[in-house]
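# sequence below, structure please.
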Amino acid sequence: MTLSTTYDAIVIGGGPGGYVAAIRAAQLGLKTLCVEREYLGGVCLNWGCIPTKALISTAKLADSVRHAGRMGVIAPEVRVDVPQMQQFKAGVVKQLTGGVASLLKSNGVDVVMGEARFVSPTLITATTADGEDTFAARRGIVVSTGASTVRIPGFEHDGEVVLSAREAVELQAAPGHLFILGGGVIGMEIGMLYQKLGSRVTVVELADRLLAGVDPEAVRLIEANFKRRGGEVLTSTKALGCERRGNLAVVTVEQGGTRREIEADRVMVAVGFRPNSAGFGLEELGVHLSPKGHILTDDRMQTNVPGIYAIGDVSGTPYLAHKASKEGEIAAEVIAGRPSRRDWRALPSAFFTDPEVAVSGLTEDEARAQGLDIRVGKFPFSASGRAMALGETEGFVKVIADATTDHLLGVSIVGPDASDLISEATAAIELVGRAEDLALTIHPHPTLPESLMEAAMNAHGQAIHIVNRRQERA
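The predicted structure follows:
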């Protein structure tokens, strides 16, 4: 092998973690290379976060117009042109992925589209359409190879009837009946999206509830919404196999010892992800992996092998783009010699179901499971003037605080714009704020964030716009 170029830092993977790591390294004066095997932007920009939200936004808009009669907006024949909706989504993706390429270039990052493989802790090969090149890294190599969808025996993807989420966001027509295997975030987001486009949806989940890890009160609200739209939920149910019959699929499921067959136009498998850590030389270098295949790192994103770092999905859950991006910044800064480390107090997450859910810090159940003495405040959107004006009054804000110190431990939100509202809560937790701090912060009226203030006040029995269960004097 002939050495092509030597860099200060090499990043393997151009997703939300990888491209951020490469840009940050270049900003810090490091000569940087990013190697991507498929497409810049990774899963998030190409068929995950961004495409699904573009489709969800379109479907929500159409659904809102259909039900706007009570607000005086009459549009009896709302129709969604699904191919045109897909073109809109594709335009969003093209603009964002093109933006990533432009940012890498403008920051001086070299990009190679190819398959990377380790030769040593400081040397990789990159196989491209033109052959194989080798590259060396003086200071560090960052692995940001993400994760892939889990395949289930008996549900082999054919891209036509049995789909992964990747194919599900490319459909040119809403299925008559969509069967979803997996009641997690991806399954429920896409299921509720296609409900709004007219599909009948069945969700099968092996666990005893949907959306594991989400506040149970929020889950009950989402499930009720899903069923009200004609959806079927089968929890504690095992999917045994799928058989093609013409253009349809027949799925056999078992619940409580009873088997039944469910016929569907499309089947989407959404049972989770596995890390992309195998097959490119980590094993030969002795990089330590978890039993599930995640690359083990310390809080500076370093592996046990000096000079090799790992970030994002490949280094562990939760699988969140913003977690990968932050870890990318940390890895780049460590390689550049800065005292950076993973030290956040709260990592927010947002789920674009109907209604939206967002969580930061501990949920109420998690806090109680840890044996913490907590104070809980809650404010329903049904008491929010802004939510009423929007016609979106489902849901609530829940604040969890330490009963002794009043420090914020977590916030859960289900309802309108939950994904936007959670950032204020995350900042408050990160700054070691108290529920009282949130309660004393003046919020503009009428707005949805007032509900955070009222929930924090309710934790002390002092909310103004609801009846408090517990009254305490200041």
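# for the rest of this, base every contact and every neighbour count on C-alpha atoms.
Will do.
# how far away from the center of its chain is the longest strand along the chain?
The strand that spans the most residues within the chain, counting by DSSP state E, is strand 131-143. From the chain centre to the centre of strand 131-143 is a distance of 30 Å (Cα atoms, centre = their mean, to the nearest Å).
# now do the buried residues in the helix or strand that it is followed by.
Later in the chain than strand 131-143, the nearest helix or strand by DSSP states H and E is strand 147-149. For strand 147-149, the neighbour count (16 or more other Cα atoms under 10 Å) marks 147, 149 as buried.
# and strand 147-149, what does it pack against?
strand 273-275 (3 or more Cα pairs under 8 Å, 6 or more residues apart in numbering; DSSP states H and E).
# for the comparison step, fold the sequence that follows:
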Amino acid sequence: MSKKTYDLIVIGSGPAGFSCAMQASKFDKKVLLVEAHQQQLGGAWINTGTVPSKALRDAALNIHKFTQQFGDLGGKKAYDLFQMQDLLKFKNRVIDHENSELKRNLIKNEIDTARGFGKLTDPNTVEVTDHLGKVKNYTGKNILISTGSSPKPPALFDVNQETILDLTSLMNLTHIPRRLVIVGTGINAIEYATIFNALGTKVNILNLNDNFLSFLDEEIRNQFLSTLEENRIGVKSNVILKGISFNMLRNYTEVRFTMGKSDELMVIESEQVLYFGKRTPNTTKIGLENVGIKTDKEGYIKVDEHYRTAVPSIYASGDVIGYPGLASASFNQGRLACCAMFDIPASRVNADVPFGIYSIPEISNIGLNESEARAEGYEVTVGRAFYNSLTKAAINNTKAGLLKLVFETSTFKLLGVQIVGDDACEIIHLGQAVMANGGDIRYFINHILNYPTYSEAYRIAAFNGVNRVSKAGVKYRKLLMDNRITD
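Got it, this is the predicted structure:
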């Protein structure tokens, strides 16, 4: 067996692994990237998760916008006029492009790749077994584990990839289903519910938790739920699944369940069922026991603030360490882990991280919501801008949407932004920039924003907030001109 030595060996080419490898190459380090997939790079990030879901969403959104603008397509549903294979071709083009870009970056930065399954044999050695069974050993001064996570199989039924789908089989659908039941509690369930609804599918969400989207600001949540109701997306919470089976007589898949403490058995008929259960970290069979790396009870690797494991030469980042499990966070974790392992100073990321759900419409937030700010002792005021007051929304034939600015009443300091509506995941960054620099809401009044844009909602919400404080007894002129606050 041959043996090669590197400054860094990265196991897994997802966002954390890719980011770490790229950063190390910029430090002029010799890097090896180990990827288990025989052909693809990027893991779930590029091939089954983030990228393909957003590609399908944008394709569905274009169809949705078309039908909004020009009517009901002659009485036909989108699934009568558009083929799933055309949507998947577009999705595959995006995936191929992203794979090519990732590969190009690795080559340009002289990062070696090894195809096969990586396994730790000691604190500085990774054994790689390729798909033909050939074994090679590589040594590295440092090792990063970024093997990601996988769907956890359900206990009550099998995901047969035909009538019961998971994220992988979803990407190979042959047609747009007329009816779809989505079982799950996470962001994927919400995103795909609105994607298929935009394609004309009758969608029901079975939420296994007590509450639906309880982590959102209440007003934003209610706005989104109203949109789901308008689009006839059914949501049932506190669901206890009893079974899923195919009824040959009726030619439908039956989903049987109860709700809460009720014993009443309910049944929904569906063409197909899409299951989004919990995910489990890919930490088995990678040799953690060989080096003494500790995991929690769910299998996630324990790390310190520098993403270092219990073994000084081995780091971990991305889904394999648990929360938040977002591609955006994983990119940063990989970069910071790289800086730590090579003792290179790195600025820590601001604690306020934007959160986004790429549903139709989008949801995004950063910082504190209204109730959280009050719970922390702030006296707050809220400025609001509804999308139906925006020229951009009228141009895009969009009515639903709300942007909220949560700010400290006495100083106008911006504490949080919550948005539901078109481009929420894009325009959230304007609020992020102001918050990161300790700014207040008058920034949006005192600076010119392009018109017509969705960003204009910040200006309207800021004026709304100032007006609310003014009505509370503070003179309007003083609010806008107090240099002690605006400097």
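# what packs against the longest strand of structure 1?
strand 3-12, helix 18-27, strand 123-128, strand 308-310, helix 321-335.
# of all those, which lies closest to residue 377 of structure 1?
helix 321-335 (27.6 Å; Cα to Cα).
# where in structure 2 does that closest one fall?
With TM-score structural alignment applied, helix 321-335 of structure 1 matches the range 327-341 in structure 2.
# can you list the buried residues in that stretch?
327, 329-341.
# what's the answer for stretch 372-385 of structure 1, then?
Buried, per 16+ other Cα under 10 Å, within stretch 372-385 of structure 1: 374, 375, 376, 377, 378, 379, 380, 381, 382, 384, 385.
# structure 2: which residue goes with the last one?
Okay, so that is residue 385 of structure 1. In structure 2, residue 385 of structure 1 lands on residue 391 (TM-score structural alignment).
# ok, the closest residue to its match other than its chain neighbours to residue 442 of structure 2 distance?
In this structure, residue 391 of structure 2 finds its nearest non-sequential neighbour in residue 452, 5.9 Å apart by Cα to Cα, 6 or more residues apart in numbering. Distance of residue 452 of structure 2 to residue 442 of structure 2, given as Cα to Cα, to the nearest Å: 20 Å.
# can you give me the helices for the stretch 251-400 of structure 2?
Ranges of helices within the stretch 251-400 of structure 2 are 288-291, 327-341, 370-375, 391-395, based on DSSP state H, counting those that start in this stretch.
# and the first one against structure 1, how far off on average?
Superposed on structure 1, helix 288-291 of structure 2 shows a mean distance of 2.8 Å to its aligned residues (mean Cα distance after the TM-score superposition for structure 1).
# how about the longest one?
Taken against structure 1, helix 327-341 of structure 2 registers an average deviation of 1.2 Å after superposition, with mean Cα distance after the TM-score superposition for structure 1.
# ok, residues contacting that helix?
15-21, 23-24, 45, 50, 142, 306-308, 313, 315-319, 345-346, 348 (Cα atoms under 8 Å, 6 or more residues apart in numbering).
# got the buried residues for the helix or strand containing residue 439 of structure 1?
In the assignment (DSSP H and E), residue 439 of structure 1 maps to helix 435-440. Applying a neighbour-count criterion of 16+ other Cα under 10 Å, one finds 435, 436, 437, 438, 439 buried in helix 435-440 of structure 1.
# how far off centre is it?
29 Å.
# swap in stretch 93-103 of structure 1?
The answer for stretch 93-103 of structure 1 is 20 Å, by Cα atoms, centre = their mean.
# what range in structure 2 matches it?
Residue span in structure 2 matched to stretch 93-103 of structure 1, by TM-score structural alignment: 95-105.
# right, and the helices and strands packed on strand 131-143 of structure 1 - which one's nearest residue 81 of structure 1?
Between these, helix 321-335 lies closest to residue 81 of structure 1; by Cα to Cα that is 29.8 Å.
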